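task: produce atomic coordinates for the following.
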Amino acid sequence: MTRLTDNIYASEQQVADFNFDQRVADVFPDMIQRSVPGYQTILHTLGLLTERYAQANSNLYDLGCSLGAATLMMRRHNKQPGCQIVSVDNSKAMLERAEQHIHSYRGDTPIDLRCQNLQDTEITNASMVVLNFTLQFIEPEQRLDVLSQIAAGMNQGGMLLLSEKIQHADPVMNDVLIDLHHEFKRANGYSELEISQKRTALENVMKTESVETNLQRLQQAGFAHASVWYQSYNFCSIIALK
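Next up, the predicted model:
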């Protein structure tokens, strides 16, 4: 599948709230590669985690699956019999591209693609759940309910991978991390206009929180153990165990 260049915000425009529409779906692989530091490291480690935590005859969930990168990583590394991957996204455009992407790669583990809000997804018999830069687009007051539903539907010994853009509790350090992230985007070819307009587009739809808030919420939701395993600038990934 041809990788198109993300130039959505390259020209000056009246910036609307960010939306996972057809424009974004078309350029998403390029967008996330150039915008999210450490994304490939997170995917690689998800493969290792799948080998460790996938349980036989269980469900593996990719909530907010976008084009299916995490889904395919779990399928590639799952060694357990009787598993199913349930991949959920509420963007029809993203799911249509995900279906094309997934069918390009062979694998034994069946994949159930669902177009729905993750808040409406029933979690049952889960040994793994992935929220890869997804929870940050859910209203903060709904996030505990989402995590509680996941924990309640997870088998003992199950694993949640939660990756989020974060806001540092110290405003000075928060500004440092934001500046470093912007340098990362400049190095990947984004202009000042693109960086500024993308930030404006995300202001109302992506509400970031601190690492401490995320860890406390996971404990409240019913996870026995949780820890940050990876951070690059203001992006981090957490492993939580049932």
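
going forward, measure contacts between C-alpha atoms and count neighbours the same way
Fine.

mind checking how far residue 236 is from residue 168?
11 Å (Cα to Cα, to the nearest Å).

how far does the longest strand along the chain sit from the chain's center?
Longest strand in the chain, counting residues (DSSP state E): strand 154-165. With Cα atoms, centre = their mean, to the nearest Å as the basis, strand 154-165 stands 12 Å off its chain's centre.

any idea which helix or strand comes after it?
On the C-terminal side of strand 154-165, the nearest following helix or strand under DSSP states H and E is helix 171-187.

sorry, back to before: which elements pack onto the longest strand of the chain?
The contact analysis (3 or more Cα pairs under 8 Å, 6 or more residues apart in numbering; DSSP states H and E) places strand 154-165 against helix 39-53, strand 126-132, strand 235-241.

ok now do residue 95, which residues does it touch?
66-67, 89, 113-115 (Cα atoms under 8 Å, 6 or more residues apart in numbering).

show me which of these are buried.
66-67, 89, 113-115 (16 or more other Cα atoms under 10 Å).

reformat those as a markdown table; add secondary structure.
As requested, the buried ones among the contacts of residue 95 are exported to a markdown table (DSSP: H, G, I helix; E, B strand; the rest coil):
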| residue | secondary structure |
| --- | --- |
| 66 | coil |
| 67 | coil |
| 89 | strand |
| 113 | strand |
| 114 | strand |
| 115 | strand |
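
before we go on, could you also do this sequence so I can check it against the first one:
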Amino acid sequence: MHDSKKDAIFAEPLTQVSDFVFDQKVVEVFPDMINRSVPGYQSILHGIGQLTRRFAQPNSKVYDLGCSLGAATLAMRQNLTQVPDVQIIAADNSTAMVERCRMHLEGYRSDIPAEVICVDIRELPIANASVVTMNFTMQFIPQDERQNLLQRIYAGLKPGGVLLLSEKFKSESTEMNQVLVDLHHEFKRANGYSELEISQKRAAIENVMRVDSLATHQQRLHDVGFAAVQVWFQCYNFAAILAVK
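This is a model prediction of the structure:
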């Protein structure tokens, strides 16, 4: 995935900042954008691979919901070589993302079948799953629909199956939340983003990305029935959770 161009989508002043969409323009710069915007992103991908290797079951399906360009799909696929009869289903509702994801998967030889589907993940049937990954996807689902989606994932998981959930979150303390937000903005500045880019990106994404507190995420997971819920990675206001059925 080294064909990514530098993200300069918000580098020039915009007369009107539209809501963020995962279109062709974003596809072209997405790997650069996410690595410069999400602290610990590569560590999270590595961990998704490790956890997939640990929890994937023979004769099961592994899902990447909101797969974007397939970074998590590839991390999982590379760690499934010792698991017999496993199939990957990657899904995203952006046609541009799905097309590029298919290209990326075709670029890596593998005996493990992987299907990339363009679909709203709220309508995707989930069954016989041992691992389900949602890598910074839930935050784009309307908040009143998140519980229902989690219930469908839980119902589709085999006993001992896992959900790997990565999310940007907000602190329940206003003061602490500001500390985390400031640290994140410093991270973006250190990666070459200007004040204009940071503020315009924030304006574009605030209507489409609604973040919850970690406690809210954890409570939802417990409410739908997950037996164990553990934060396994956190950097600033970004965290990854392991939930075991």
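
which of the helices and strands packed on strand 154-165 of structure 1 is buried the deepest?
Ranked by mean neighbour count, these are led by strand 126-132 with a mean of 25 (mean count of other Cα atoms under 10 Å).

so what angle separates the directions of that one and strand 154-165?
10 degrees (axes from the mean of the first three to the mean of the last three Cα atoms, to 10 degrees).

strand 126-132 of structure 1 vs structure 2, average offset?
Comparison of strand 126-132 of structure 1 with structure 2 after fitting gives an average deviation of 0.2 Å (mean Cα distance after the TM-score superposition for structure 1).

so where in structure 2 does that strand end up aligned?
Matched against structure 2 by TM-score structural alignment, strand 126-132 of structure 1 falls on residues 129-135.

residue 206 of structure 2 -> structure 1?
For residue 206 of structure 2, the aligned position in structure 1 is occupied by residue 203, per TM-score structural alignment.

counting contacts, what elements does whichever strand or helix holds residue 148 of structure 2 pack onto?
Assigned by DSSP H and E, residue 148 of structure 2 falls within helix 146-156. Here helix 146-156 of structure 2 touches helix 214-224, going by 3+ Cα pairs under 8 Å, 6+ apart.

got a list of contacts for the helix it packs on?
147, 150-151, 154, 169-171, 228-229, 243.

write the ChimeraX selection for whichever of those residues are buried.
Selection of buried members from these for ChimeraX, criterion 16+ other Cα under 10 Å:
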select :150,151,154,169,170,171,229,243
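
include distance to residue 29 of structure 2 when you put the contacts of helix 214-224 of structure 2 into JSON lines, please.
JSON lines is the format used below for these (distance: Cα to Cα, whole Å):
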{"residue": "147", "distance to residue 29 of structure 2": "32"}
{"residue": "150", "distance to residue 29 of structure 2": "30"}
{"residue": "151", "distance to residue 29 of structure 2": "34"}
{"residue": "154", "distance to residue 29 of structure 2": "33"}
{"residue": "169", "distance to residue 29 of structure 2": "24"}
{"residue": "170", "distance to residue 29 of structure 2": "26"}
{"residue": "171", "distance to residue 29 of structure 2": "29"}
{"residue": "228", "distance to residue 29 of structure 2": "36"}
{"residue": "229", "distance to residue 29 of structure 2": "33"}
{"residue": "243", "distance to residue 29 of structure 2": "31"}
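
which of the contacts of helix 214-224 of structure 2 sit farthest apart?
Greatest spatial distance among these (Cα to Cα): 154 and 171, at 26.0 Å.
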